[in-house]
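Engineer: build me a structure from this.
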Amino acid sequence: MTDSTPTAIAATLHHRNAAVTAFNKVRAQYEITVLDHVSARIRAAFPDTTHLTFVHYSRSRELDLRGFFATGPDGAQRQILDATAGTPALDLDELADDLTEALADLNSAAWSAVRPESVGEGQWVLDLPQYDRAGRIAELARAHHPHAILLTVDFTDDPAQILDLASADIAQSGDTLAEPIQSLPHRPLWPAETERQIAVLAAQIRALPHLRAQYLLPIDSPEGRKAILALPTPTQI
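Structural biologist: As a prediction, the model looks like this:
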């Protein structure tokens, strides 16, 4: 082994890791893009749909659609379509195939939109992505912190974690920020369900290059495992 061998090995590993990172970004983008495509087709036929249910078969990685649902302002749910009965408005088999592809990898970015069904054993719920992900995050955050401007998000683990929140300092003029509020075990920023929804949407923003460039600023590395998420102003939503 020559003196240059360790350097060559280190360079090779660096390039390999960079290639893996780039591949994972492209794959995540594709998975979320397929999810958006499926959601757009469903909403074109059934505009009020907020989520769907399905059964996932872990061995084959295939799925069967069960139903489309709408959630009202009061939280009440109503079934829009029994997918097992079929509909002439959509090719449900094709939708199931597209979702199967998006969710084929158990680490797929599209799984961020999925949660267990609380009543049907073995069933899952897929929340259709919001049209304006950043705007929805801003609404969720400002329901608890009305002047929120920035979130610090840690994408190291899945789900992502909101580390802190910065708000406009309304006691000062100009663009002054108040001291950030940290998320602590004994003092969370908001309820657990709000945290879940924000983490899901933030992960989807990170997977889509045009949204990532618009709303996320990496603060630790080019990979952006930690990033500042800039919330749109109320006039932009």
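
Engineer: going by C-alpha atoms from here, please, whenever you check contacts or count neighbours.
Structural biologist: Noted.

Engineer: ok, and what's touching the helix or strand hosting residue 67?
Structural biologist: Element membership for residue 67 (DSSP states H and E) is strand 62-71. Residues outside strand 62-71 that contact it (C-alpha atoms under 8 Å, 6 or more residues apart in numbering) are 48-57, 77-84, 92, 96-97, 99-100, 104.

Engineer: measure residue 189 to residue 136 for me?
Structural biologist: Between residue 189 and residue 136 the computed distance is 16 Å (C-alpha to C-alpha, to the nearest Å).

Engineer: one step back: filter the contacts of strand 62-71 to the buried ones?
Structural biologist: Those of the contacts of strand 62-71 that meet the buried threshold are 49-56, 80-81, 83, 92, 96, 99-100, 104, by 16 or more other C-alpha atoms under 10 Å.

Engineer: could you also give me the structure for this next sequence, so I can compare it with the first?
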Amino acid sequence: MTPAISDPLGVLARQREHLDAVRRRIQKAYCVTVLDHITAQIRAACPEAAYVGFAYDGQARDVGLLGVLGEQTSPLSGLPWLWERGDEEHRLAELAAEIEADVQTALEPYDSPAWATVRRNSASEGNLWLVELPPPDRPTRIAELVREHHPEATAAVIDSHRAGGQIIEVVEGITDDGADNLVCPRWPRKSDETLNQMVAQLLALPARAQRQLVPADHDSGGRRLLLPLPPTS
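Structural biologist: Alright, predicted model coming up:
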């Protein structure tokens, strides 16, 4: 006979907690995937695109698309508008409704990883927010940024349980006894924020993370992961 469940309320509470954790993981993956999808659409029509500009109503949590911007051309210049909503001659005009809807979806949950890509445009006095479009290949971009400060880096060690995922060490070759030569990251705060933003997005996509990350050696807790860095030019 099947043993009686002595604590049905406790069992259901644990099941509900488990299902809620699964739902949050799927929701984060969906938000990042939506952001990647609309980024590909935007760049197909405008390869120089780097940001989506939008007005944001925090009380209603409502996004109003303003346009698409590129990177700064000089340290003293502002971000150039590549397309502003209302310009019906540009190829992005036909994507306006989809861009607005997808940005709204990507930012809808309070804990969406897409929020890490958002910042206020300090050069504007109006209600202008920017969502930075993710790179086409996150591991390659991570490798480029890491090697700006660690030219000999071959891999990055990630703590997957720290603030959504953070790089805590860099592998620079091997030691005389054949072990990984681990060093502490030596990069400024801005680079650290950008790198960990991309790491968190990568970890939010389980299928990609499983292909690109491997468990670090001597990690019985399963929280330390190794990201082998691909070649960069």
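
Engineer: superposing both, give me the TM-score.
Structural biologist: For this chain pair, the superposition-based TM-score is 0.80 by TM-score structural alignment, normalised by the length of structure 2; 222 aligned residues with a C-alpha RMSD of 2.9 Å.

Engineer: what about the strands in structure 1?
Structural biologist: 51-57, 62-71, 77-82, 114-116, 123-127, 148-154, 161-167, 181-182, 216-218, 226-230 (DSSP state E).

Engineer: next, format those as JSON lines and append distance to residue 17 of structure 1.
Structural biologist: As requested, those are exported to JSON lines (distance: least, C-alpha to C-alpha, whole Å):
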{"stretch": "strand 51-57", "distance to residue 17 of structure 1": "32"}
{"stretch": "strand 62-71", "distance to residue 17 of structure 1": "30"}
{"stretch": "strand 77-82", "distance to residue 17 of structure 1": "45"}
{"stretch": "strand 114-116", "distance to residue 17 of structure 1": "28"}
{"stretch": "strand 123-127", "distance to residue 17 of structure 1": "32"}
{"stretch": "strand 148-154", "distance to residue 17 of structure 1": "20"}
{"stretch": "strand 161-167", "distance to residue 17 of structure 1": "24"}
{"stretch": "strand 181-182", "distance to residue 17 of structure 1": "32"}
{"stretch": "strand 216-218", "distance to residue 17 of structure 1": "18"}
{"stretch": "strand 226-230", "distance to residue 17 of structure 1": "18"}
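
Engineer: what's the local residue count around the closest residue in space to residue 201 of structure 2 that isn't next to it in sequence?
Structural biologist: Among residues not flanking residue 201 of structure 2 along the chain, residue 113 sits closest, at 6.0 Å (C-alpha to C-alpha, 6 or more residues apart in numbering). Neighbour count for residue 113 of structure 2, taken as other C-alpha atoms under 10 Å: 25.

Engineer: show me what residue 113 of structure 2 aligns to in structure 1.
Structural biologist: In structure 1, the residue paired with residue 113 of structure 2 is residue 109, using TM-score structural alignment.

Engineer: that older thread, pretty sure the residue nearest to residue 201 of structure 2 is touching residue 200, no?
Structural biologist: Yes. If you go by C-alpha atoms under 8 Å, residue 113 of structure 2 and residue 200 touch, sitting 6.8 Å apart.

Engineer: where is the longest helix in structure 2?
Structural biologist: When structure 2 is parsed with DSSP state H, its longest helix is helix 8-45.

Engineer: what is that helix packed up against?
Structural biologist: For helix 8-45 of structure 2, the contact count by 3 or more C-alpha pairs under 8 Å, 6 or more residues apart in numbering; DSSP states H and E identifies helix 96-107 as packing neighbours.

Engineer: what's the offset of the helix it packs on from the middle of its chain?
Structural biologist: How far helix 96-107 of structure 2 lies from its chain's middle: 16 Å, per C-alpha atoms, centre = their mean, to the nearest Å.

Engineer: packing partners for that helix?
Structural biologist: Counting by 3+ C-alpha pairs under 8 Å, 6+ apart, helix 96-107 of structure 2 packs on helix 8-45, strand 62-69.

Engineer: mind redoing it with 10 Å?
Structural biologist: Counting by 3 or more C-alpha pairs under 10 Å, 6 or more residues apart in numbering; DSSP states H and E, the packing neighbours recorded for helix 96-107 of structure 2 are helix 8-45, strand 51-57, strand 62-69.

Engineer: so that helix versus helix 8-45, what angle?
Structural biologist: Here the directions of helix 96-107 of structure 2 and helix 8-45 differ by 140 degrees (axes from the mean of the first three to the mean of the last three C-alpha atoms, to 10 degrees).

Engineer: to what extent does helix 96-107 of structure 2 diverge from structure 1 after superposition?
Structural biologist: By mean C-alpha distance after the TM-score superposition for structure 1, the fitted helix 96-107 of structure 2 averages 1.4 Å away from its aligned residues in structure 1.

Engineer: tell me what angle that helix forms with strand 62-69.
Structural biologist: Relative orientation of helix 96-107 of structure 2 versus strand 62-69 (the same axes, to 10 degrees): 120 degrees.

Engineer: if we can go back for a sec, looking at the helices and strands packed on helix 96-107 of structure 2, which is nearest to residue 180 of structure 2?
Structural biologist: helix 8-45 (31.3 Å; C-alpha to C-alpha).
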